[in-house]
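sequence first, then the predicted structure, then my questions.
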Amino acid sequence: MANQPQDDRTSKQQAIDDWLPITSSRNAKWWYSAFHNVTAMVGAGVLSLPYAMAELGWGPGIAILILSWVITLYTLWQMVEMHEMVPGKRFDRYHELGQYAFGEKLGLWIVVPQQLIVEVGVNIVYMVTGGKSLKKFHDTVCPSCTPIRSTYFIIIFASVHFVLSHLPNFNSISGVSLAAAVMSLSYSTIAWAASLRKGVKPDVDYSYKATTNTGVVFDFFSGLGEVAFAYAGHNVVLEIQATIPSTPDNPSKGPMWKGVVVAYIIVALCYFPVAIVGYYIFGNSVDDNILITLEKPTWLIAMANVFVVIHVIGSYQIFAMPVFDMLETFLVKKLHFRPSFFLRFVTRTTYVAFTMVVGICVPFFGSLLGFFGGFAFAPTTYFLPCIMWLAIHKPKRFSLSWIINWICIFLGVLLMILSPIGGLRSIIVSATKFGFFS
């Protein structure tokens, strides 16, 4: 066939690639990209945006939300473009692009640790979130029942993943992902619509929560971290694009970008109303999860919590798939295990058990993520794509592309330095309330 990309893999390598979860199935449509991206991006983090607004204040809060939306859309566009910039080759994984930009060894060391912190961190947080939302549903529906510890709800939530994690590849989780994307739009809408229905609190206060200047500054940094956490989808974007078919005449970036634009419109429809309406109605008395602030109507809050659980199930799978891919690649290519169902079963079951146990032992992991999030979320989302773009495309000095990339890098590095400071302080302040195995 004319102008077909050259395939120089051995039959053994090809067999391994056909087995690995990222590269085994390449028949996704553009709308797969849309709902995979929505599921990856709109995490339960959206429910903490009104709280982040309370820490940032009206002006800075709205500015940071809009800036984050614009910058992350731009860096996502760069990643979609870079996926196939070498003719006949596809960078199916974030670290492969890193290796091309920074060199074989250095690329791995720069990308893989950050990607793993984000993906494993998000999976642990989602274990806790799923368990807590199940508990909230149980307590809302049956206030007179005997209270059950969060631990048991986390185990119930994990049991779903002991089954779902054995779906072989990205395309096989598309149904779960679609359900999750619909749920994220649903519970976001419930959050702001129920707030509006409540009406502005009579004694609403828009001043900062903290009474001291130091407290205000640290809360501000913490708010930055919460916004950064809300835009964490870039860690799986190349892996999602790898599932879309590609030919020299129809490269995968066309359908992928179409999906990303639809996803970002949905992200805006979820994030902005929740953040602005939630803060407008409750002011600085809003909780770090707006569904907790909204206690009534009971049935609606119960429903929203079920939606959160379904969404988090999908999100967990989206973030776990690249981790499975890394583990399986390592076992098969480096340790020369034979690709088999048994190997996959043991690897994935062990991983789900690991995230479950950490979630049970450290139920306050979400607070820790504000700290870790700054280190890993800000680089992989806000500025690592820009550095790769500069390294690979080498735009002319002081050209528009060069200037935009350096602005993004500057803001991203600032975010990476400041948000862990806020996260660390909130850990120290609330450390007295933390309890292992609580």
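Perfect, thanks for sending it.

going by C-alpha atoms from here, please, whenever you check contacts or count neighbours.
Will do.

and the next helix or strand past whichever helix in the chain runs longest?
Looking only at the chain and at elements set by DSSP state H, the helix with the highest residue count is helix 104-141. Beyond helix 104-141 on the C-terminal side, the first helix or strand identified by DSSP states H and E is helix 150-164.

packing partners of that next one?
Contacts of helix 150-164 with other secondary structure elements, assessed using 3 or more C-alpha pairs under 8 Å, 6 or more residues apart in numbering; DSSP states H and E, are made with helix 104-141, helix 298-329, helix 341-361.

what number of residues lie near the closest residue to residue 242 other than its chain neighbours?
The spatially closest residue to residue 242, leaving aside those adjacent along the chain, is residue 92, at 4.9 Å (C-alpha to C-alpha, 6 or more residues apart in numbering). By other C-alpha atoms under 10 Å, 20 other residues sit near residue 92.

pretty sure residue 92 sits against residue 83.
Yes: applying C-alpha atoms under 8 Å, one finds residue 92 in contact with residue 83, separated by 7.1 Å.

what sits in contact with each of these two?
238, 241 (C-alpha atoms under 8 Å, 6 or more residues apart in numbering).

which residue lies nearest the spatial centre of the protein?
When the chain is reduced to its mean C-alpha position, the nearest residue by C-alpha atoms, centre = their mean turns out to be residue 232, at 3.7 Å.

and residue 94, how far is that from residue 388?
Taken as C-alpha to C-alpha, to the nearest Å, the spacing of residue 94 relative to residue 388 amounts to 11 Å.

okay, the two: which has more neighbours?
Under the criterion of other C-alpha under 10 Å, the comparison of residue 94 against residue 388 puts residue 94 first, with 24 against 21.

distance of the more buried one from residue 286?
Distance of residue 94 to residue 286, given as C-alpha to C-alpha: 37 Å.

ok so, going back, residue contacts, the residue nearest to residue 242?
By C-alpha under 8 Å, 6+ apart, the contact set of residue 92 is 22-23, 83, 238-239, 241-242.

presented hereafter is structure B, for comparison with structure A:
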Amino acid sequence: MSSHSIAERGYLPNEKFDDDGRVKRTGTWKSASAHIITAVIGSGVLSLAWCFAQLGWIAGTITLALFSVITMFTSILLTDCYRSPDPVTGKRNYTYMDAVKANLGTLQYKLCGIAQYGVLTGITIGYTTTTAISMAAINKSNCFHKHGHQADCSVHNNSFMVIFAVIQIILSQVPNFHKLSPLSVIAAIMSFTYSLIGIGLSIAKIIDEGIGETSITGRPIDKDFSGMEKMWKTFSALGDVAFAYSFCFVLIEIQDTLKSSPPENKQMKIATAIGIAASTVFYMLCGVLGYAAFGNDAPGNFLTGFGFYDPFWLIDIANICIVIHLLGAYQVLAQPFFGFVENWSKKKWPQNKLITNEFSICGTDFNVFRLTWRTTYVIVTTIIAMIFPFFNDFVGLLGAGTFWPLSVYFPIELYMSQAKIRKYSFTWIWMQILSLACLIVSLVAAVGSTRGLITSVQSFEPFQSVS
């Protein structure tokens, strides 16, 4: 069959298959926007008030704005690399790694895989920790309301991590990314809800108690807070902001859910603009109002700073929304890794029936390898979360590790390769300068977060996380 007839076949209104022979994609810029918001507005939003406390009014605002603009720019570059060599009619790249391999070669393809799936694994570990903290907060809130403010309502987080893991094992059996749109829509709604609750509580606190002790440069240096400590916290805060905007590593996978007409890159650019713009508005409100409410003593998770007493039910709703949102966000980030391992295994052992055979149970596709592998992944990440349940520093390290390679370097290199940007041209030079500047930011953020993690580990016993 000619390529022309295949293309025509892919665009017939009642056709079941796309131009590449795969089941017809049905996603739109609306569903892609939901996926992006689900991936972007995650646990990172909870630490932004703390980031402002380290950076101050000026640096905090500028940092958020810069990361927003850079992420928007590089994401739009990446949308044109879903198809190669032409962004509209070229061959599809189903994953981020496929796009790198098609444009940059095998070596960078392997490096991208290490970075992408390492980061995805790390974020799912972080989401396990964050969800457990929110579930524990609900338990504590209800305990204080029932037994009084003086009651001992401390609780171990491990049991909540196990509950979260059991739910994820069930959700992980969804065969592929394309079937997650309803879950992403619900998760996106939840992320808006708890962000709005945090904003509302911040405003109420400001009205009731006034603006907290803030400054242009953030938390001041004093006898209890040295200049060196200020520097480390500032570096860690940069990592937290970088993490808050990280989603490029699943952009191609999200774009692969879009239907073919209008062209995927045009739809994805709209979705990217909407997703990042909406996220930035909420980030700025949460960061600014959270800092104004708590001042230089802003907690790492600003929702926990409002206490568990009054109004306890509103704090409960916010934390329930976090739990529901991260249930979906975990899958949005884990599914690309699941798919990569399963596709690689099928190519490696095509005759192995445990890997290739699909069974239908109650109308649902079932595969022995998929069940075993995905269950094992969830269990392992949960155990790691129990060993290292550190929120801020872990988030900062993930952000530092994610931002430059996956959100800046590869998108820029992919675009310049596909668009055939001439070496040492004006465009090439300023893009390299941008990449180098972002690399420096990522390195200092990684150093600050690593130092914080080392400090936390020295005073912590594994499996003993308590809220």
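Cool, got the structure. Values in this document were obtained by computation on a predicted structure and should not be read as measured data.

what's the TM-score here?
These two chains, once laid on top of each other, score a TM-score of 0.90 by TM-score structural alignment, normalised by the length of the first structure; 423 aligned residues with a C-alpha RMSD of 2.3 Å.

ok so, going back, hmm, which of the contacts of residue 92 of the first structure are common to the second structure?
When the contacts of residue 92 of the first structure are mapped onto the second structure and checked using both residues aligned by TM-score structural alignment, their matches' C-alpha atoms under 8 Å, the preserved contacts are 83, 238-239, 242.

redo the residues you listed as JSON lines? Include secondary structure and neighbour count.
Compiled in JSON lines, those are given as follows (DSSP: H, G, I helix; E, B strand; the rest coil; neighbours: other C-alpha atoms under 10 Å):
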{"residue": "83", "secondary structure": "coil", "neighbour count": "24"}
{"residue": "238", "secondary structure": "helix", "neighbour count": "25"}
{"residue": "239", "secondary structure": "helix", "neighbour count": "23"}
{"residue": "242", "secondary structure": "coil", "neighbour count": "27"}
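
and of those, the nearest to residue 322 of the first structure?
For residue 322 of the first structure, the nearest member of these is residue 239. The distance, counting by C-alpha to C-alpha, is 7.0 Å.

please tell me how far the aligned residue in the second structure for the closest one sits from residue 119 of the second structure.
In the second structure, residue 239 of the first structure lines up with residue 253, judged by TM-score structural alignment. Summarising the geometry, the distance separating residue 253 of the second structure from residue 119 of the second structure, computed by C-alpha to C-alpha, is 15 Å.

same deal with residue 272 of the second structure?
Counting by C-alpha to C-alpha, the gap from residue 272 of the second structure to residue 119 of the second structure is 20 Å.

neighbour-wise, which of the two wins?
Residue environment comparison for residue 272 of the second structure versus residue 119 gives the larger neighbour count to residue 272, 26 against 22, counting by other C-alpha under 10 Å.

where's that one, which helix or strand?
Residue 272 of the second structure belongs to helix 264-294 when elements are defined using DSSP H and E.

helices and strands around that helix, which ones?
Contacts defined by 3+ C-alpha pairs under 8 Å, 6+ apart place helix 264-294 of the second structure against helix 29-40, helix 48-79, helix 181-209, helix 251-255.

how about a markdown table for those helices, with distance to residue 153 of the second structure added?
Formatted as a markdown table, those follow (distance: least, C-alpha to C-alpha, whole Å):
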| stretch | distance to residue 153 of the second structure |
| --- | --- |
| helix 29-40 | 32 |
| helix 48-79 | 25 |
| helix 181-209 | 23 |
| helix 251-255 | 42 |
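
for residue 110 of the second structure, find the nearest of those helices.
Comparison of these against residue 110 of the second structure by C-alpha to C-alpha identifies helix 251-255 as nearest, at 16.6 Å.

ranking the helices and strands packed on helix 264-294 of the second structure by burial, who's on top?
helix 29-40 (a mean of 26; mean count of other C-alpha atoms under 10 Å).

that one vs the first structure, mean deviation?
Once the two are superposed, helix 29-40 of the second structure sits an average of 0.6 Å from its aligned residues in the first structure (mean C-alpha distance after the TM-score superposition for the first structure).

so that helix matches what in the first structure?
Using TM-score structural alignment, the partner range for helix 29-40 of the second structure is residues 30-41.

what's the closest of the helices and strands packed on helix 264-294 of the second structure to residue 318 of the second structure?
Taking C-alpha to C-alpha, helix 181-209 is the member of those nearest to residue 318 of the second structure, at 4.6 Å.

give the next helix or strand downstream of that closest one.
Using DSSP H and E, the helix or strand that follows helix 181-209 of the second structure towards the C-terminus is helix 227-244.

what residues of that following helix count as buried?
Residues of helix 227-244 of the second structure classed as buried: 230, 232-244 (neighbour count, 16 or more other C-alpha atoms under 10 Å).

and that helix against the first structure, how far off on average?
Compared with the first structure after fitting, helix 227-244 of the second structure deviates on average by 1.1 Å (mean C-alpha distance after the TM-score superposition for the first structure).

residue contacts, residue 127 of the second structure?
With contact taken as C-alpha under 8 Å, 6+ apart, residue 127 of the second structure is in contact with 43, 326, 330.

go again with 10 Å.
Residue 127 of the second structure makes contact with 42-44, 121, 133, 161, 164, 322-323, 325-327, 329-330, 381-382, 385, 391, 395, according to C-alpha atoms under 10 Å, 6 or more residues apart in numbering.

again with residue 441 of the second structure
With contact set as C-alpha under 10 Å, 6+ apart, residue 441 of the second structure has these partners: 235, 238-239, 242, 400, 403-404.

so which of the residues you listed persist in the first structure?
When these are mapped onto the first structure and checked using both residues aligned by TM-score structural alignment, their matches' C-alpha atoms under 10 Å, the preserved contacts are 235, 238-239, 242, 400, 403-404.

can you say which helix or strand has residue 387 of the first structure in it?
With elements taken from DSSP H and E, the one containing residue 387 of the first structure is helix 384-393.

returning to that earlier point: could the contacts of residue 92 of the first structure be laid out in JSON lines, adding distance to residue 425 of the first structure?
Putting those into JSON lines (distance: C-alpha to C-alpha, whole Å) gives the following:
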{"residue": "22", "distance to residue 425 of the first structure": "38"}
{"residue": "23", "distance to residue 425 of the first structure": "42"}
{"residue": "83", "distance to residue 425 of the first structure": "38"}
{"residue": "238", "distance to residue 425 of the first structure": "34"}
{"residue": "239", "distance to residue 425 of the first structure": "34"}
{"residue": "241", "distance to residue 425 of the first structure": "38"}
{"residue": "242", "distance to residue 425 of the first structure": "39"}
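
quick check, nearest of those to residue 63 of the first structure?
The shortest approach to residue 63 of the first structure among those belongs to residue 238, at 28.2 Å (C-alpha to C-alpha).

fine by me, thanks again.
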